[in-house]
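[1] The sequence isn't on hand, but the structure is:
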C-alpha cells in the first residue's frame, strides 16, 4: 500500500485553496543512546493482524481483521550484538517473511506475508498497523461523503485507469453528450498541473483540480474538500477522475457508488490479471480505444475473460471516444444508474 513507502504523505492542493495541506500517515519514533554494547531482541510484541479487503459492488471496501499466529522464532527474527552509536530502531525480518520464490524460475514475489506488500526497514506488523489506521480514517470520511451524495441524489462515479488509457478524452466526449440534459461536475485528480481540469471546463462543465503531490491516488478527504467548492446541485452526476494508477486507488473508498475501470486496447489483455484488486473493486470496465484494434495484436475475448476471472460480475462495454462506437451503450448505462 502507498502509505508504507511514504507517497501518501506530503503536499496536496485543491484549486481554490490559499494554502497547502501536509498529511503524514505514520510517525517516526527515535531514541538516542551512547556508544555502548547492547543486545537487540527483534521479537514482535503481541499478535499480528491480517487484513482482508472485501470489495462489494456498491463502492464499499470492507476490511476484516484477523489475528495471526506468529511463525516459529527461528524464521522470524534473530538476536545480535553489536557496538555502535545510532538514533534509530532496528526492525529486521528474514527473507522468507517478505517474499518467496514464484514458480520454477525462482522469481521474487513480495506480495506474500501478512501485509501483502514489502517496504525496506518496516516490519509486516508495522505496515499492517499503518494500513489499518489510514484505511479506517478514510472509510469513515468516505461514508460521510456517500451519505451526502445520497441525500442530494448525486450519482458519484470513481474513474480509475492506468496513465494514457484515454480516460480524460472519454470523459470529455461523455460530458459533451450529457451536458444539455444532466447536471454534471468533475473532480480531476493528478499529481501536478491543471491541464485535465482545463480540458473539462472547455466543455462548459464545472471542474476542480486536485493535485496530490507525491500521492498516487485521491482519498475521501480530498473529495470532500473538492465537492464543497463545486457546490453540487441535487440530482446531478459527479465524475471523479482518479490519478492514473491501478494499484492504490483500489483500496481507497471515496464515497462513490461505482468504480469504473477504463482499460485501453493498447495496454494488453492481461492487465486485469496483473492488477486484480482494481478490477475486483470495479463494477464496470470500459474497454477503450477500440478504433485502434485493426492495428494491434489485441485479443478482446481474452481481455474480457481475464476481467471476468478476477470479477465474474463485472460489466464490460467496448467504446471509442474518437469514433463514437459504444458511446450509446455507455450513456445508457449512466442513465440507468441515475434512475436507480
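    Yep, it's here. This structure is a prediction, so every number in the text was calculated from the model and none was measured.

[2] okay, CA-based contacts and neighbour counts for the rest of this
    Noted.

[3] For the closest residue to residue 61 other than its chain neighbours, give me its contacts.
    Excluding the flanking residues, the one nearest residue 61 by CA to CA, 6 or more residues apart in numbering is residue 55, at 5.0 Å. Residue 55 sits next to 61-62, 280-281 when contact means CA atoms under 8 Å, 6 or more residues apart in numbering.

[4] Which ones among the residues you listed lie within strands?
    Assignment to strands by DSSP state E places the following of the contacts of residue 55 there: 61-62.

[5] which one among the contacts of residue 55 gets closest to residue 170?
    residue 281 (20.7 Å; CA to CA).

[6] The closest one: how many residues sit nearby?
    Neighbour count for residue 281, taken as other CA atoms under 10 Å: 28.

[7] quick one: it and residue 182, what's the gap?
    27 Å (CA to CA, to the nearest Å).

[8] Could you do residue 141 as well?
    Separation of residue 141 from residue 182 (CA to CA): 27 Å.

[9] Residue 205 too?
    10 Å.

[10] These two: who's more crowded?
    The residue with more neighbours, out of residue 205 and residue 182, is residue 205; 18 against 14, by other CA under 10 Å.

[11] residues contacting the nearest residue to that one once chain neighbours are set aside?
    In this structure, residue 205 finds its nearest non-sequential neighbour in residue 185, 5.9 Å apart by CA to CA, 6+ apart. Contact analysis of residue 185 by CA under 8 Å, 6+ apart lists 205-207, 230, 232, 236-239.

[12] In helices only, show me those residues.
    residue 230 (DSSP state H).

[13] mind listing what the residue nearest to residue 251 when sequence neighbours are not counted touches?
    Nearest residue to residue 251, sequence neighbours excluded (CA to CA, 6+ apart): residue 61, at 7.0 Å. Contacts for residue 61 (CA under 8 Å, 6+ apart) come out as 53-55, 139, 251-253.

[14] wait, which of those is closest to residue 178?
    Using CA to CA, these come closest to residue 178 at residue 253, 25.8 Å.

[15] show me the contacts for residue 191.
    210-216, 243.

[16] what about the strands in the stretch 51-200 of the chain?
    If DSSP state E, counting those that start in this stretch is used as the criterion, the strands of the stretch 51-200 of the chain fall at 61-68, 80-84, 100-102, 107-109, 155-161, 184-190.

[17] dropping in the other structure now:
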C-alpha cells in the first residue's frame, strides 16, 4: 500500500488520527496502542506476545521513547520490523508522529501493528493515534492506588492488563480491588491479569488479540 502524506494532515492532530485510521482500515491492519508507566513491563509483554503470534501473523511495531533505541533493538532481534520514535522529552506519542512513520511500512503486508507509547499514565491517554484499541498495563509493584489516582487513563482504555502477577506473594496488591476500581471507572473495559515473565495468563491475552484481529478483518 502506497502512503502519501499531505502537509495539512500533519498540522492537525485530529486529521492525522483520521488519516491513520483510514489507512489501517483499508489494509485490515489491527492496531493496538500499548500504554503504561515506566517499568510496568510493556516491552517484555510485547516480546512474549510477538513470540506467541509471529508464526500466525505478520507483526510490526512503532516504538516510542524519550531517548535511545534500546527497546526497539530488543524487538528487532525477534525479526519484527520496528520503527523508533524519540520524542526528546515529549511525554506521549501523537497521531502526527505516527503518521510520519507509516511510509516506512507496507501496511498491506502487516496483520498487527503495536504502538508502544511513552511510559506515562497521564499524557498518552488524551491522544488518538488512529488505533483500534488502547491497552494500559499496570504492574502489581505499582500498587492498588493507580487506577483511582489516574482515572482518565483507565476511562479511555479498552483493556487493562495487570502484569507481574508472579510477584503477588511479595507485595500488597489486591487483584479483586483493582478489578472493582476499574469497574467503577469504566464498566465496559476488559480486565486481564498475567505475568509476561512466567507466562501465567498470557493465553487469555493472546486469544483477546486473535479475536480482535478476526473482528478487524470482517470490517
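    Done, it's in. Quantities reported herein were computed from a predicted structural model and do not represent experimental measurements.

[18] about what we covered before: format the contacts of residue 55 of the first structure as CSV; extra columns: distance to residue 194 of the first structure.
    Listed next are the contacts of residue 55 of the first structure as CSV, based on distance: CA to CA, whole Å:
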residue, distance to residue 194 of the first structure
61, 29
62, 33
280, 30
281, 28
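
[19] Kindly indicate which of the contacts of residue 55 of the first structure lies nearest residue 273 of the first structure.
    Minimum distance to residue 273 of the first structure across the contacts of residue 55 of the first structure is 10.0 Å, recorded for residue 280 (CA to CA).

[20] quick one: contacts for the closest one?
    Neighbours of residue 280 of the first structure in contact, by CA under 8 Å, 6+ apart: 55, 310-311, 314.

[21] now with 7 Å?
    55, 310-311 (CA atoms under 7 Å, 6 or more residues apart in numbering).

[22] Return the distance of it relative to residue 154 of the first structure.
    24 Å.

[23] And the residue nearest to residue 61 of the first structure, what's its match in the second structure?
    When the second structure is aligned by TM-score structural alignment, residue 55 of the first structure is left unaligned.

[24] For residue 55 of the first structure, give its distance to residue 282 of the first structure.
    Per CA to CA, residue 55 of the first structure is found 8 Å from residue 282 of the first structure.

[25] do the same with residue 231 of the first structure
    In terms of CA to CA, residue 231 of the first structure sits 27 Å off from residue 282 of the first structure.

[26] Using the alignment, find which of the contacts of residue 280 of the first structure stay in contact in the second structure.
    Contacts from the contacts of residue 280 of the first structure that recur in the second structure, judged by both residues aligned by TM-score structural alignment, their matches' CA atoms under 7 Å, are 310-311.

[27] follow-up on the earlier one: could you provide the contacts of residue 61 of the first structure in a markdown table, with additional columns for distance to residue 222 of the first structure?
    Formatted as a markdown table, the contacts of residue 61 of the first structure follow (distance: CA to CA, whole Å):
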| residue | distance to residue 222 of the first structure |
| --- | --- |
| 53 | 22 |
| 54 | 23 |
| 55 | 21 |
| 139 | 13 |
| 251 | 15 |
| 252 | 11 |
| 253 | 11 |
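
[28] Weed out the non-buried ones from those residues.
    Buried by 16 or more other CA atoms under 10 Å: 55, 139, 251-253, out of the contacts of residue 61 of the first structure.

[29] of all those residues, which two lie farthest apart?
    Among those, 55 and 139 lie farthest apart (CA to CA), at 12.8 Å.

[30] where does residue 305 of the first structure sit relative to residue 132 of the first structure, distance-wise?
    According to CA to CA, residue 305 of the first structure stands 33 Å off from residue 132 of the first structure.

[31] cool, residue 67 of the first structure as well?
    Distance from residue 67 of the first structure to residue 132 of the first structure, by CA to CA: 13 Å.

[32] what does stretch 173-181 of the second structure correspond to over in the first structure?
    Using TM-score structural alignment, stretch 173-181 of the second structure pairs with 298-306 in the first structure.

[33] With neighbour numbers in mind, choose between residue 231 and residue 282 of the first structure.
    Between residue 231 of the first structure and residue 282, residue 282 has the larger neighbour count (other CA under 10 Å), namely 26 against 10.

[34] What's the match for that one in the second structure?
    So, by TM-score structural alignment, residue 282 of the first structure is matched to residue 157.

[35] what's its match in contact with, if anything?
    134-136, 189.

[36] buried subset of the residues you listed?
    For the contacts of residue 157 of the second structure, buried by 16+ other CA under 10 Å: 134-136, 189.

[37] what separates the residue nearest in space to the middle of the second structure from residue 63 of the second structure, distance-wise?
    Nearest to the mean C-alpha position of the second structure, by CA atoms, centre = their mean, lies residue 34 at 1.6 Å. Residue 34 of the second structure sits 10 Å away from residue 63 of the second structure, taking CA to CA as the criterion.

[38] try residue 111 of the second structure
    From residue 111 of the second structure to residue 63 of the second structure the distance is 17 Å (CA to CA).

[39] Counting neighbours, go ahead and name the busier of these two.
    Taking other CA under 10 Å, residue 111 of the second structure and residue 63 do not tie; residue 63 has more neighbours (25 against 20).

[40] Could you pull up the residues touching the corresponding residue of the first structure for that one?
    In the first structure, the residue equivalent to residue 63 of the second structure is residue 188, according to TM-score structural alignment. By CA under 7 Å, 6+ apart, the contact set of residue 188 of the first structure is 196-197, 208-210, 240-242.

[41] Please identify the residue in the second structure that aligns with residue 155 of the first structure.
    Per TM-score structural alignment, residue 155 of the first structure is aligned with residue 30.

[42] Thought residue 111 was touching that match, still the case?
    Yes: if you go by CA atoms under 7 Å, residue 30 of the second structure and residue 111 touch, sitting 6.2 Å apart.

[43] that older thread, pull the residues that contact the match of stretch 173-181 of the second structure.
    Contacts of stretch 298-306 of the first structure (CA under 7 Å, 6+ apart): 265, 268-270, 272-273.

[44] Let's see that with 6 Å instead.
    Contacting residues not belonging to stretch 298-306 of the first structure are listed as 269, 272 [CA atoms under 6 Å, 6 or more residues apart in numbering].

[45] What are the buried residues along that stretch?
    298, 300, 303-306.

[46] For residue 64 of the first structure, list the residues it contacts.
    Contacts of residue 64 of the first structure (CA under 6 Å, 6+ apart): 51-52.

[47] try 8 Å
    50-54.

[48] same question, residue 64 of the second structure
    Contacts of residue 64 of the second structure (CA under 8 Å, 6+ apart): 84-87, 92-93, 115-118.
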